[in-house]
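**Q** Got a predicted structure plus its sequence, pasted below:
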Amino acid sequence: MAETSVAGYAAGETRKLNVRGLGSALAPWVLPLALLIVWEIAARTGLVTARLMPAPTTVAIAFWRSLLNGSLLVHTLASTQRALIGLLIGGGLGFVAGVVNGLWKPAETLFDSTLQMVRNIPHLALIPLVILWFGIDETAKIFLVSIGVFFPIYINTFYGVRTINPQLVEMASVYGLDRKALITRIILPGALPSILVGLRYALGFMWLTLIVAETISATSGIGYMTMNAREFLQTDIVLLGIIVYALLGKLADVATRAVERRVLVWHPAYQAAQGGKQ
């Protein structure tokens, strides 16, 4: 009897944990689904003009039609390629600049003030100048994306390197770590949480910049797809493009958080935060 009671209690606790886990997984989607339902009802009942704000089902039909004829995949791949190339160039340069300026005081003196002045210039305001420099081909779009992602990664990398506990650095020196080992084993791992925060910010700027960049005489990409649809008053395609941008941004953020969970499993502050969520 006692063993049966224990087994029943354990099974009940397992079910509770499963239900709780399912609820936690579904909770973030409750509000978006509720908004979709309200949007559908408003469009179907005429509370909003269907031509200006078509129902979600209409957008879903446009999605399926674009998927079948291959146009959605072609434009999505074109936008993703531009975004990743810009992120690789701008993010790589921002990371290197942040590490160099954070580690070497003369480099900060020489470059940081200039970078801070440039950072305060809205990079989208450079579009006319970028067109004069690079024309209207792919280089202009990738340059704008690179500028957009450079500064979030630079600032957070610089901050992460500069805020390393000096006692850790001193201890590493006492144990005989050379400069290279000090950077790779102490400074960069310690700065990693801040660097990943910068990456998440940079991903947001990446898609924001790309939306505007793809309006510069593009012949492919989600921005081109939506601008072309606007010319023919295809509001469902315009909304589809906006939703695809949002989904790509969410996918990029989820991927970054997955990397964060993997590479920061050792970090005490991250472990405490994860424990608090549980």
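**A** Done, it's in. Computed from a prediction, not measured in an experiment: that's the story for all the values here.
**Q** For the rest of this, base every contact and every neighbour count on C-alpha atoms.
**A** Noted.
**Q** now the helices for the chain?
**A** Using DSSP state H, the helices of the chain run over residues 2-26, 30-45, 56-69, 71-103, 105-119, 127-134, 138-162, 166-174, 179-182, 188-213, 222-231, 235-263, 268-277.
**Q** Deepest-packed of those helices, please.
**A** Per residue and on average, the most neighbours among the helices of the chain fall to helix 138-162, with a mean of 25 (mean count of other Cα atoms under 10 Å).
**Q** if I look at K16, how far off is P122?
**A** Remark: distance between K16 and P122 (Cα to Cα, to the nearest Å) = 51 Å.
**Q** ignore the last one, K250
**A** Distance, K250 to P122, using Cα to Cα: 24 Å.
**Q** Please apply the same query to A7.
**A** Distance from A7 to P122, by Cα to Cα: 63 Å.
**Q** again, but for L26
**A** 38 Å.
**Q** Please apply the same query to A272.
**A** 37 Å.
**Q** Likewise for V212?
**A** Per Cα to Cα, V212 is found 13 Å from P122.
**Q** which residues does the spatially most central residue of the chain contact?
**A** When the chain is reduced to its mean C-alpha position, the nearest residue by Cα atoms, centre = their mean turns out to be L203, at 3.1 Å. Contacts for L203 (Cα atoms under 8 Å, 6 or more residues apart in numbering) come out as 87, 149, 249, 252-253.
**Q** Next up, a structure to set beside the first:
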Amino acid sequence: MNSKLIQSSPIHQAAELQLPLKRTEPLYKRRVYKLLSGLTLPVVVLILWQVLGDKEYISTLLFPTPTTILDAFWNLYLTGELIDNLKISLVRMLSGFALGASLGLLIGLLVGLVWYVEKALDPTIQMIRMVPHLALTTLFVLWFGIGETAKILLIAKGSFFPLYINAYLGIRNIDTKYFDVARVLGFSRSKQLTRLIIPAIMPNLFLGIRLSVAISWLGLVVAEIMGSTSGIGYLMMDARAMSMTSTVFVGIVLFAVLGKASDLLVVSLERYMLRWRDSFQGL
């Protein structure tokens, strides 16, 4: 490459001027700034919502104020109704996610590694993936009733495909040169899997886990609304029938908080497991 072109490049100029190419703020400052930035919009919305409700500019029947929702949450907590239904919902979500995600990971790895398995399974799996999630709800009820089996399988169906696709694409996007080097070094099949394939597809796997967790929460809501006698979704449907809008909002906020908490857990695990990466953090 021409030396004049190298010297005129932004990276070379930054090096000469000793300009930082990465953010140099302390880690705790960035975390505090990120937390405050993320809380700004929700706090403003809640304050505006409360003020408009107190002044009766909006219907408190359709949009109960945040303080009313908080009172409903506290009353449900004191009676034990909230905790009991929350435990049931968590068991359903985790069971469905564990089943669907594990199968998605296993089959995704198999399809990505073996070409004839891809030819045999992938077209059918992709066709099933195109079937809308809600379209199978009635069919699952007919097959399995309204018991726990139908709910867990519906959640598992949703959590299967993100991990399947990301595991499959993660393997197929590995540069073939790495496999050539592995063969030169005499890596066995098992060593290629543990030393090359698994580390290379970890970013894809964590992306698939995040998507699977999100879809599992969505599947849980659908499963509990379609027919249930327990769970947060049932609590919301029962409250809707009795025009207890504040309780419906309690369920919505609870699902939002649980979804965000589970996503944050996966992101934290990803940062720890992939701490060797020097990825772009934004301008």
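**A** Right, received. Where do you want to start? Just so it is clear, the model here is predicted, and its values are computed rather than measured.
**Q** which of the contacts of L203 of the first structure lies closest to T139 of the first structure?
**A** L87 (13.5 Å; Cα to Cα).
**Q** residue in the second structure matching that closest one?
**A** Aligned counterpart of L87 of the first structure in the second structure: F97 (TM-score structural alignment).
**Q** For its match, which residues are in contact?
**A** Going by Cα under 8 Å, 6+ apart, F97 of the second structure touches 155-156, 159-160, 212-213, 216.
**Q** List the residues that contact the counterpart of D137 of the first structure in the second structure.
**A** If you follow D137 of the first structure across to the second structure using TM-score structural alignment, you land on G147. Contact analysis of G147 of the second structure by Cα under 8 Å, 6+ apart lists S228.
**Q** Can you tell me how far G147 of the second structure is from L154 of the second structure?
**A** In terms of Cα to Cα, G147 of the second structure sits 12 Å off from L154 of the second structure.
**Q** Over to Q50 of the second structure?
**A** In terms of Cα to Cα, Q50 of the second structure sits 37 Å off from L154 of the second structure.
**Q** go on, R275 of the second structure?
**A** For R275 of the second structure relative to L154 of the second structure (Cα to Cα), the value is 34 Å.
**Q** L35 of the first structure pairs with which position in the second structure?
**A** With the correspondence set by TM-score structural alignment, L35 of the first structure lines up against V45 in the second structure.
**Q** make that M227 of the first structure, sorry
**A** Using TM-score structural alignment, M227 of the first structure lines up with M237 in the second structure.
**Q** Grab the nearest non-local neighbour of that match.
**A** Of all residues not flanking M237 of the second structure in the chain, I225 sits nearest, at 6.6 Å (Cα to Cα, 6 or more residues apart in numbering).
**Q** For I232 of the second structure, see how far away that neighbour is.
**A** Per Cα to Cα, I225 of the second structure is found 9 Å from I232 of the second structure.
**Q** Over to I69 of the second structure?
**A** For I69 of the second structure, the distance to I232 of the second structure - Cα to Cα - is 15 Å.
**Q** list the contacts for W143 of the second structure?
**A** Here W143 of the second structure is in contact with A150 (criterion: Cα under 8 Å, 6+ apart).
**Q** try 10 Å this time
**A** W143 of the second structure makes contact with 149-150, according to Cα atoms under 10 Å, 6 or more residues apart in numbering.
**Q** Please name the residues that touch the aligned residue in the second structure for R257 of the first structure.
**A** Residue correspondence to the second structure (TM-score structural alignment): R257 of the first structure is matched to V267. V267 of the second structure makes contact with 206-207, 209-210, 261, 273 under the criterion Cα under 10 Å, 6+ apart.
**Q** From the residues you listed, pick the one nearest L142 of the second structure.
**A** Using Cα to Cα, the contacts of V267 of the second structure come closest to L142 of the second structure at I209, 29.6 Å.
**Q** which residue in the first structure lines up with that closest one?
**A** In the first structure, I209 of the second structure lands on L199 (TM-score structural alignment).
**Q** how close does that match sit to W29 of the first structure?
**A** In terms of Cα to Cα, L199 of the first structure sits 24 Å off from W29 of the first structure.
**Q** next one: P54 of the first structure
**A** 21 Å.
**Q** the more surrounded of these two?
**A** P54 (21 against 10; other Cα atoms under 10 Å).
**Q** Surely that one and L239 touch.
**A** Yes - counting by Cα atoms under 10 Å, L239 is a contact partner of P54 of the first structure at 8.5 Å.
**Q** How many neighbouring residues does the counterpart of T163 of the first structure in the second structure have?
**A** Counting by TM-score structural alignment, T163 of the first structure corresponds to N173 in the second structure. Counted with other Cα under 10 Å, residues neighbouring N173 of the second structure total 11.
**Q** and E224 of the second structure, how many residues sit next to it?
**A** Residues lying near E224 of the second structure (other Cα under 10 Å) number 23.
**Q** Report the contact partners of the counterpart of L110 of the first structure in the second structure.
**A** Aligned against the second structure by TM-score structural alignment, L110 of the first structure finds its counterpart in A120. A120 of the second structure makes contact with V111, according to Cα under 10 Å, 6+ apart.
**Q** For the contacts of V267 of the second structure, name the two members farthest from one another.
**A** A261 and M273 (18.3 Å).
**Q** Next one: L264 of the first structure relative to Q274 of the first structure, how far apart?
**A** 11 Å.
**Q** er, A125 of the first structure I mean
**A** 40 Å.
**Q** The closest residue to Y178 of the second structure other than its chain neighbours: what's it in contact with?
**A** Excluding its sequence neighbours, the residue lying closest to Y178 of the second structure (Cα to Cα, 6+ apart) is L196, at 7.7 Å. Residues near L196 of the second structure by Cα under 10 Å, 6+ apart: 171, 174, 178-179, 182, 187, 190.
**Q** same thing with I222 of the first structure?
**A** 71-80, 210-211, 214-215, 228, 237-238, 240-242, 244-245.
**Q** Run a quick check on V74 of the first structure versus L67, I expect a contact.
**A** Yes - V74 of the first structure lies in contact with L67 (Cα under 10 Å); the separation is 9.5 Å.
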